Every structure is written in C-alpha cells, then in structure tokens.
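Student: Just a sequence and a predicted model for now, questions to come.
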Amino acid sequence: MIGEAPPDGQEEARLLLRFAAPRDPVLIAKWISYQVFNTERADWRRGVEAAFRYREREGHLEVPYGHAEGPYPLGRWLSDQRRTFRAGAMSGEHAAELEELGIVWDTADAAFNENLAAARAYFEQHGTLASPRHGIALGKPVGQWLTNVRRPGGLGKDPVRARRRAEVLAAIDEDWNPGESGWTVDWQRHSAYLAQLLAEGARLSAVVPGVTRHGEDIGRWLATQRREFDQLSDEQRRRLGALGVKAVRARKTTAKTPATTTSGRCAAAFQTGIQALAQYREREGGGMPRRGHVELLPDGTEHRTGVWIVNQKQRRDRLDDGQLAELAELGVDWAR
C-alpha cells in the first residue's frame, strides 16, 4: 500500500460499508460514529498540543478568548473545555490532562486570587486592609480593588462564592470592610496605625499633630477623636478606650464665655507647643521643662516651651476641653 495508513477504525468502517447490504442503516450509523469519534479525538490532541506550546512559551494557560496558536483557535477551544467541565460532561482523563497543563477552570476566581495576593502583601506592610483608594501592592491597584469588593455585590452574584470570598478577606483582616461596623475606611486605617504606634512603644501623650505613619497624620486624627469623642459610636469609643484614649471631661461654663484659642494662628501656636512639650517628655522620659527651657523643633525652629506652659496656665479659661485634655495627657497637672 502506498501512502499513510488510515486512522484507527476508518479502514474497518470502509470494509463494513463495502460488504454491507446497500443502505443498511445500522452499518451506516456505525460508520458515522467512527468518523465522529476520530474527528473529536484528533481535535482534542490538536487542542492539547496547542495549549502545551502556549504554556511552554508564556508560563501559564490564561489564554485570551480570541487567541489562535498558529491556525488553531486555542482561546475558543479552552473556553469550550471549561463549559464542558462545568456541565459535568468531561471525562476525568481529559480534565486531569488539562489540569496538568495548568488550566484555570474559573477565570473569575483566578482574577480574585491574583488581587487577593496583592491584598495580603498590603496587609503585611501596613497591618490593615483599610487601604486608601490609591493604595498599591505588588504593582496592583489594591486600594481600588478593595473599594470595589466592599460595594454591594462586589464579591460576585453567587451568594456561596461571595460568602467564601468574604471569609478569605476576613481571615487576613477581620475589619476589611469597616462600613459593616458603621465607620469609614479612613477611620479604620488611622485607628489601626495608632494601635501600631502604641504597640511599638510610643506613648499616647507623644502622639501629637505631626506624628505620622505611612504618610498619615495620626496625631491630628487623634486630637479630632478626643474633641468629637461623644459623637463616635459605642464600638468606636470602646476601641479607642482600649488604646487608652479617654473622653474629654465636660467643664462647667459660665454665662459669659471668654474668647478661646481654638482657631486661626492661636490654634496653630497651641499645637506647636504641644509638639514641643511631647518631644521634650519623650526625650527626657517625662517631667516638665523649666521656665527658661527652649526646645529645638524638627523644622529647625526654637520654641520657648517653659514660658509657653506658664502662658497656657494663665489663659486656662480660654482653652477648650480638647486642648486641656491634650495638656493633661502630657502630664500638666493643672489641666486635669
């Protein structure tokens, strides 16, 4: 015989047709089944071989739907295999062969897991998943991704899958979605950073405006929490209380309220004094500077901290509750 041997089964089918009675429906059906079987088997091998070449070259099997490996429509073929697999119509042998090549059966889960890896990396660096929207990790916009998955339906339409994904995120950070607790991502991030500063040995009295972590001014945020303590939820107050942050005690007011120092340049000068006093106590391990003491601030300016404390005592009635609380936290007895 000249030429290649016919594929398995085809020669047998031709012989059946040659010696069969004309138009025998049984034998005709059998011949057709041989042809279909061999066509499907050949197509399977072509698809697997194309997938193997792609994986060897690219290192993965996340093939775009429209991609053709040479003349073979590999992306469409893999999509068909995923559909067959989900329908439960794929043989175990075929499924195992594709899994060995690295097929991802669910592309949506693949994208989620890729972003989840970035979220884990962000948590390892920041100790929280309360990323601002512009947060980046592993080169991915993890802040925007977390914003998206926190939205209603952001974890997917399938409730089982959504619940599973929420559990995975909660395993990284139980406060990954602070909106469910009633506060903002911004509040969660700052409270987490405050807890980290204290865990690393910082004293609460030293966390004043200008004290930052990962670019966030934790001191200024803390001062705001003290002033607005009564406006926080019970759980927020409980969490801050666990860190040592106390509510500002109410003061009796007189019918005639004097001018305060809570706005404009007076407020800025007060915060500079707080920064200088906190810096002094941090360096000296406590105590109060003498009247003539001058503190050198990080920006190179000098601050007459001793005189400033005397001046605050003289204008005590012009200080608001938040300012008195900040002084008290720094050990100023007359401010308690």
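Tutor: Nice, I can see it.
Student: Only C-alpha atoms from now on, for both contacts and neighbour counts.
Tutor: Fine.
Student: Can you give me the neighbour number for Arg14?
Tutor: Neighbours of Arg14 under the rule other Cα atoms under 10 Å: 12.
Student: can you check the one 5 residues further on too?
Tutor: Here the count is done by other Cα under 10 Å, and Phe19 has 8 residues near it.
Student: Now do the buried residues in stretch 175-191.
Tutor: For stretch 175-191, the neighbour count (16 or more other Cα atoms under 10 Å) marks Asp175, Trp176, Asn177, Pro178, Val185, Gln188, Arg189, His190, Ser191 as buried.
Student: tell me which element the last one falls in.
Tutor: The secondary structure element spanning Ser191 is helix 185-199 (assigned by DSSP states H and E).
Student: Show me what whatever helix or strand comes next after that helix is in contact with.
Tutor: Next helix or strand after helix 185-199 toward the C-terminus (DSSP H and E): strand 212-213. The contact list for strand 212-213, computed with Cα atoms under 8 Å, 6 or more residues apart in numbering, reads Tyr193, Ile218, Gly219.
Student: Kindly reformat these as a markdown table containing distance to Asn115 and neighbour count.
Tutor: Converted to a markdown table, the contacts of strand 212-213 look like this (distance: Cα to Cα, whole Å; neighbours: other Cα atoms under 10 Å):
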| residue | distance to Asn115 | neighbour count |
| --- | --- | --- |
| Tyr193 | 23 | 21 |
| Ile218 | 28 | 24 |
| Gly219 | 32 | 22 |
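Student: So Asn148 is in contact with Gly154, correct?
Tutor: Yes. Using Cα atoms under 8 Å, Asn148 is in contact with Gly154, at 5.7 Å.
Student: Can you pull the residues that touch both of these two?
Tutor: Counting by Cα under 8 Å, 6+ apart, no residue touches both Asn148 and Gly154.
Student: Arg76 and Ala51, how far apart?
Tutor: Arg76 sits 11 Å away from Ala51, going by Cα to Cα, to the nearest Å.
Student: who has more neighbours, these two?
Tutor: Between Arg76 and Ala51, counted using other Cα under 10 Å, Ala51 has the larger neighbour count: 26 against 16.
Student: Give the helix, strand or coil label for that one.
Tutor: Secondary structure, DSSP: H, G, I helix; E, B strand; the rest coil: Ala51 is helix.
Student: In this structure it contacts Leu74, no?
Tutor: Yes. Contact status for Ala51 versus Leu74: in contact at 6.8 Å, counting by Cα under 8 Å.
Student: where do the strands sit along the stretch 101-250 of the chain?
Tutor: Assigned strands in the stretch 101-250 of the chain, in chain order: 212-213, 216-217 (criterion: DSSP state E, counting those that start in this stretch).
Student: Let's have these in TSV, adding distance to Ala121 and mean neighbour count.
Tutor: Below are the strands of the stretch 101-250 of the chain laid out as TSV (distance: least, Cα to Cα, whole Å; neighbours: other Cα atoms under 10 Å):
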stretch	distance to Ala121	mean neighbour count
strand 212-213	18	16
strand 216-217	19	16
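Student: any chance of the ones you listed in TSV, plus distance to Gln125?
Tutor: Below are the strands of the stretch 101-250 of the chain laid out as TSV (distance: least, Cα to Cα, whole Å):
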stretch	distance to Gln125
strand 212-213	12
strand 216-217	15
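Student: before we go on, here's another structure to hold up against the first:
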Amino acid sequence: MMPIGQHLANLRRKGGLGKDADRAAERAQQLAAVDEDWHCPWPLDWQRHYRVLADLVDADGQLPDIAPGVLFEGDDLGKWLQRQKNPGTWTQLSTEQQEQLSKLGMQPDQAPSPAPAAARTTKSPSKAQQAFQRGLTALAQWVEREGANRPVPHGHTEEIAVDGETEPVTVKLGVWIPNSKSRRDRLDAEQLAAVRSQCL
C-alpha cells in the first residue's frame, strides 16, 4: 500500500487525477472537500507548517505564542512562524498566503524605523584636525610666496598666524607634506580636496 503523502504527491502531478477530464474534475472536487488547499500553488513545506498552526487555532481559538525551537514532528514551528512575520518574507508571500496567515491572527512585524539622526553637536576640531589645518595653511602660505613648482625642503618650517594665538605658530611644513601624502587614505573628502587644491 502506498503512503498517503506519496499518493497525494502523485495526484498533484500533471495528469495525476486521470486522463478522463470529467473523472479528474470529480476527483479534484472530492479532494477539495477534504482540504481546499490539497493542490496549493505554493510549496508543500509552507502548507504543512501552516496547516499545523491552523489546527492549533481551530483547537484553541487563537494562535498560541510559539517561540523558535518549538518542534512538531521535526518541523521548527516557531522559527517558521517568525520567518513568516518578517516584513521581507511577508511581501514575498502570495496574497492568498497572506490572507491565510491573517485568518490565523498573524500580521507582519513592523519594519524597524530608521534611528533618528543623532543631533549633531558642534565639536571643536581634534588635535589631528587642527594640525592638518595648520599644515594646510602653512602650505598655502608657501605656495603663495614661493610658487607651486618649488619643492618644500624637508627641514623647512613655516610660521603662520592662528586664531586665538598671540604669537605665530611654527609648522614643520617639510615634515607635514610627506606625512600627509602617506596618510591620504585617512583623510576625509574635504581634506583631500584641500590638499589637491594646493597641488600636493
């Protein structure tokens, strides 16, 4: 004797209800009377999980809270249930599948709303940012005085005026230039643009 699952799988195949169209239609009606979803267009694995949950609703009047890890005949019902509620999964279900789950009292989880943008606080520039800005100012001063084509000697220092400082600040420009070149991957877009504007 053939197992019922195998028999139903055979009936679902094309021509599985027989070659006689009238007899096939009659058999389809008989099977639909037992289970209207006997030949559902979605995967049978999905239908099997759904059917277990529908039976629970029929027995208890509502869908119980089923956590992932709760097994029924080897199927993790909780995990399946959680996956169906996922907004991404829910949108991939057919309208009929969504309706069936809704009848059980299931709705998709709400997609998490994007976190509100943190209010930007105006921080004072870090020491590294201050040093970069001073080096850039010193380079601009050098280029203006000496021209863009004259290389800066390695030991050269440049004195610049800095807001909030009473005395000129000395910048080791000859050291700052190779350091900036070697650290380009750490510079942000604005800093890179500023360096390029000075032909560095």
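Tutor: Sure, I can see it. Because the structure is predicted, anything quoted here is derived from the model rather than measured.
Student: Would you mind reporting the TM-score between them?
Tutor: Once superposed, the chains reach a TM-score of 0.51 (TM-score structural alignment, normalised by the length of the second structure), with 115 aligned residues with a Cα RMSD of 2.2 Å.
Student: which residues in the second structure does the helix holding Ser191 of the first structure align to?
Tutor: On the second structure, the counterpart of helix 185-199 of the first structure by TM-score structural alignment is residues 44-58.
Student: which residues does Ala194 of the second structure contact?
Tutor: Leu136.
Student: just checking, it is part of a helix?
Tutor: Yes. Under three-state DSSP, Ala194 of the second structure falls within a helix.
Student: Translate it into the numbering of the first structure.
Tutor: Alignment note (TM-score structural alignment): Ala194 of the second structure has no counterpart in the first structure.
Student: Against Val169 of the second structure, how distant is Ala194 of the second structure?
Tutor: Using Cα to Cα, we find Ala194 of the second structure at a distance of 20 Å from Val169 of the second structure.
Student: aligned partner of Trp221 of the first structure in the second structure?
Tutor: Here Trp221 of the first structure is matched to Trp80 in the second structure, going by TM-score structural alignment.
Student: picking up where we left off before, would TSV of the buried residues of stretch 175-191 of the first structure with distance to Tyr280 of the first structure be doable?
Tutor: Converted to TSV, these look like this (distance: Cα to Cα, whole Å):
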residue	distance to Tyr280 of the first structure
Asp175	36
Trp176	37
Asn177	39
Pro178	36
Val185	33
Gln188	30
Arg189	28
His190	25
Ser191	25
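Student: Give the burial count for the residue mapped onto Glu26 of the second structure from the first structure, as a bare number.
Tutor: In the first structure, Glu26 of the second structure lines up with Arg164, judged by TM-score structural alignment. For Arg164 of the first structure, the count of nearby residues is 12 (other Cα under 10 Å).
Student: OK, contacts around Arg164 of the first structure?
Tutor: Listed by Cα under 8 Å, 6+ apart, Arg164 of the first structure has no contact partners.
Student: likewise Trp77 of the first structure?
Tutor: By Cα under 8 Å, 6+ apart, the contact set of Trp77 of the first structure is Gly47.
Student: in what helix or strand does the most centrally placed residue in the second structure lie?
Tutor: Among the residues of the second structure, Gly88 comes closest to the average C-alpha position under Cα atoms, centre = their mean, at 10.6 Å. Here Gly88 of the second structure sits within helix 87-92, counting by DSSP H and E.
Student: Can you list the buried residues in that helix?
Tutor: Within helix 87-92 of the second structure, the residues that count as buried by 16+ other Cα under 10 Å are Trp90.
Student: Any chance you could list what contacts that helix?
Tutor: Around helix 87-92 of the second structure, the neighbours that count as contacts under Cα under 8 Å, 6+ apart are Arg83, Gln84, Gln98, Pro108, Asp109, Gln110, Ala111.
Student: Generate a ChimeraX selection restricted to the buried entries among those.
Tutor: The ChimeraX selection below is limited to those of the contacts of helix 87-92 of the second structure classed as buried (16+ other Cα under 10 Å):
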select :83,84,98,108
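Student: Mind naming the longest helix for the second structure?
Tutor: Taking DSSP state H as the criterion, the second structure has its longest helix at helix 127-146.
Student: what helices or strands is that one leaning on?
Tutor: strand 158-160, strand 169-171, helix 173-182 (3 or more Cα pairs under 8 Å, 6 or more residues apart in numbering; DSSP states H and E).
Student: repeat that for 10 Å
Tutor: Packing partners of helix 127-146 of the second structure (3 or more Cα pairs under 10 Å, 6 or more residues apart in numbering; DSSP states H and E): strand 158-160, strand 169-171, helix 173-182, helix 189-197.
Student: all helices of the stretch 151-300 of the first structure, in order?
Tutor: Along the stretch 151-300 of the first structure, counting by DSSP state H, counting those that start in this stretch, helices occupy 159-172, 185-199, 218-227, 234-242, 264-284.
Student: Tell me which residues are up against the third one.
Tutor: In other words, helix 218-227 of the first structure. 187, 189-194, 197, 204-213, 228-229, 231-232, 236-237, 240, 245-248, 271, 275, 320-323, 325-326 (Cα atoms under 10 Å, 6 or more residues apart in numbering).
Student: just the shortest one next, same as before
Tutor: The set of residues external to helix 234-242 of the first structure that reach it, using Cα under 10 Å, 6+ apart, is 181-183, 187-188, 191, 194-195, 222, 225-226, 229-233, 243-247.
Student: Try it again at 8 Å.
Tutor: With Cα under 8 Å, 6+ apart as the test, helix 234-242 of the first structure has contacts from Ser191, Phe229, Lys246.
Student: That helix against the second structure, how far on average?
Tutor: Superposing on the second structure and averaging over aligned pairs (mean Cα distance after the TM-score superposition for the first structure), helix 234-242 of the first structure comes out at 1.2 Å.
Student: give me the stretch of the second structure that that helix matches.
Tutor: The alignment of helix 234-242 of the first structure onto the second structure (TM-score structural alignment) covers residues 95-103.
Student: what do you get for the last one?
Tutor: Residues of the second structure aligning with helix 264-284 of the first structure are absent, taking TM-score structural alignment as the criterion.
Student: and the angle for that helix with helix 218-227?
Tutor: Angle of helix 264-284 of the first structure versus helix 218-227, following axes from the mean of the first three to the mean of the last three Cα atoms, to 10 degrees, is 110 degrees.
Student: Figure out how far helix 264-284 of the first structure is from the centre of its chain.
Tutor: Computed by Cα atoms, centre = their mean, to the nearest Å, the chain-centroid distance of helix 264-284 of the first structure equals 35 Å.
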